[in-house]
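**Q** Build me a model:
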Amino acid sequence: MPDYDAAKLSGISDLKGSEKYLIRNKAEIRNQLISLARKPDIITAYFNEGKRYMLTAVLGTIDDRGLVVLDFGPDDATTKQAIASGRLVCTAKHDGVPIRFSCENLKSARFQSLPAIAAPLPKSMHRLQRREFFRVTTPKLSGPRCEIPVPEGSLPHQLTILNISIGGAGMVDTSGRLHTQVLERFEGCRLFLPDHEVLEIDLIIRNNWTETTSNGELLSRYGISFEGLTVNDNAELQRYIFHLQILDPQ
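**A** Here you go, the predicted model:
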């Protein structure tokens, strides 16, 4: 049975609906649902346009009828309201990787003699790729850096890249000049990767915080996602990350 007592809510906007994470292959969607059912992973299912939610889990699929079966959940009243809404936006993290899919035409059902929710298999699913989720630590000496342009001809912001993945990076601004907020977008930024091509991309701030070093210095830290990577840029970034993994396989 799902362990709802230890459940943590999954955010409805973890993937931001990006097309590059979209799965449409029916067999792949089914396999992912079966993977969610094995543990099972707790799902946060939002309804009423995201204003309400319930906790549930994938119990399995009924292949000959093209259905996915969800657990009825720990709160009968909330589950009945969710079914009446007609649509659930389901979010979960499988092995730490965010997943999101929608279920429509919801019906009360029974599965293995227990109350459940049945719905047609989702037509699509958003799933972050592992290679875009896990970041590689960069060298402390001669490591990569990021240059964020500043309007009106001022000197650009120079940020040190602490870790990097295909999807984003963790950066630090030692100068403290950059003042920004979550979800702010910066266009025309440049990534300087040692011994590799300079990449021009857009950045979106996903989180920021300040930390104090052992000598009392304040550092501004940022978690960012990459946007607008061309196919060639993506390949160049993958080559750089592969190079880092060879240098430090840990």
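
**Q** When you work out contacts or count neighbours from here on, use the C-alpha atoms and nothing else.
**A** OK.

**Q** Give me the longest strand you can find in the protein.
**A** strand 199-212 (DSSP state E).

**Q** neighbouring contacts of it?
**A** The contact list for strand 199-212, computed with Cα atoms under 8 Å, 6 or more residues apart in numbering, reads 180-192, 218-229, 233.

**Q** Selecting buried members of the residues you listed in PyMOL, what would you type?
**A** Buried subset of the contacts of strand 199-212, written as a PyMOL selection, criterion 16 or more other Cα atoms under 10 Å:
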select buried, resi 185+186+189+190+191+192+219+220+221+222+223+224+225+226+227+229+233
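
**Q** and this one, so I can compare the two:
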Amino acid sequence: MSQLAQLSEAEIEERFHIPSRTAIQFMLAGFVRERESFSVQFGVNRDTFQTLLLAVQPDKDRLIFDCSGSQETNRRLLDSEQLSFAAHPGGILVHFSTGPAIDVNFEGARAFAVKLPKVLVRLQRREHFRIETPRVRPLEFFARLADGALFNSPVHDISVAGIGLSANNVPDSFAVGVVLPNCRFALPEEASDLFCAATLRNITELEGRAGLRLFRIGLQFNDLPTADANRIQRYIARLEHERRDLA
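**A** Got it, this is the predicted structure:
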């Protein structure tokens, strides 16, 4: 059995979580310096916008970040009890959660402030290993579209960063950059479905057997909770173990 398959959820969290206050401050300060773009997600509707981290203020136990250009979006953010930040510096997924934000003035302009996160999660490139899912009894992915229609498609491959679909057709509303806020799929041997938001990253048309059209659709998970990322990690480890046993 692979090392990953033998890890408990607590061990996975210990491996990927950065709980050190000093290390968190150092990493966030680096993102400020490099002007790394973060997505911030909030509210019951999982509103999202891109932001920049502006300053780390350890003496005030707070992180300053830029506000949205939309006043309505800013209002909804200030009404939210929890915020989730994510970025991919150098292809490495970094995410953290905070409590509510407050309005502040930073260097003469409006900005937001939150308390410094207690934990920062960093998943290395090697942990984004993408594995093809079984063709027999494939995983099924479901997404609610903006017009209320339900889209579903078999899953082709999966990683903790995203999921690939194989579809015979693509809804008219699909385009690179479109966010699907209400998605779900089930993992074998899991008691509950996994719910997430995802962004369309690529759509590729292929020629299938007998000239049939086939589309590969790549989706990136948006701020996937750590517990759900751990569930996917365990599923990938099980597949690897089963395939090695059959080899």
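
**Q** Inside strands: which ones of the contacts of strand 199-212 of structure 1?
**A** Residues of the contacts of strand 199-212 of structure 1 located in strands (DSSP E): 185-192, 218-227.

**Q** What's residue 95 of structure 1 aligned with over in structure 2?
**A** In structure 2, the position corresponding to residue 95 of structure 1 is occupied by residue 90, as judged by TM-score structural alignment.

**Q** Can you tell me how far that match is from residue 127 of structure 2?
**A** Using Cα to Cα, to the nearest Å, one gets 14 Å for the distance from residue 90 of structure 2 to residue 127 of structure 2.

**Q** Who has more neighbours out of the two?
**A** Neighbour comparison, residue 90 of structure 2 and residue 127: the larger count goes to residue 127, with 16 against 8 (by other Cα atoms under 10 Å).

**Q** How about the helix or strand harbouring residue 171 of structure 1, which residues are buried there?
**A** Secondary-structure assignment from DSSP states H and E places residue 171 of structure 1 in strand 168-173. Of all the residues in strand 168-173 of structure 1, those buried under the rule 16+ other Cα under 10 Å are 168, 169, 170, 171, 172, 173.

**Q** same question, stretch 222-241 of structure 2
**A** So for stretch 222-241 of structure 2, counting by 16+ other Cα under 10 Å, buried means 222-224, 226, 229-239.

**Q** Could you do stretch 49-60 of structure 1 as well?
**A** 53, 54, 55, 56, 57, 58, 59, 60.

**Q** Excluding chain neighbours, what is closest to whatever residue of structure 2 lines up with the last one?
**A** In other words, residue 60 of structure 1. For residue 60 of structure 1, the aligned residue in structure 2 is residue 55 (criterion: TM-score structural alignment). Ranked by Cα to Cα, 6 or more residues apart in numbering and with sequence neighbours excluded, the top spatial neighbour of residue 55 of structure 2 is residue 64, at 5.1 Å.

**Q** just the helices in structure 1 please.
**A** Secondary structure of structure 1 (DSSP state H): helices located at 26-38, 76-85, 130-133, 231-247.

**Q** Tell me, how many residues neighbour the nearest residue to residue 53 of structure 2 once chain neighbours are set aside?
**A** Nearest residue to residue 53 of structure 2 in three dimensions, chain neighbours excluded: residue 65, at 4.3 Å (Cα to Cα, 6+ apart). The number of residues packed around residue 65 of structure 2, counting by other Cα under 10 Å, is 23.

**Q** how much space between residue 65 of structure 2 and residue 109 of structure 2?
**A** Taking Cα to Cα as the measure, residue 65 of structure 2 and residue 109 of structure 2 are separated by 11 Å.

**Q** List the residues that contact residue 94 of structure 1.
**A** Neighbouring residues of residue 94 of structure 1 by Cα under 8 Å, 6+ apart: 36, 41.

**Q** and it, how far is that from residue 234 of structure 1?
**A** Applying Cα to Cα, the value for residue 94 of structure 1 to residue 234 of structure 1 is 25 Å.

**Q** thinking again about what came up before, from the buried residues of stretch 222-241 of structure 2, which is closest to residue 118 of structure 2?
**A** When those are compared for distance to residue 118 of structure 2 (Cα to Cα), residue 226 comes out closest, at 14.1 Å.

**Q** residues contacting the closest one?
**A** With contacts defined as Cα under 8 Å, 6+ apart, residue 226 of structure 2 is in contact with 13, 121.
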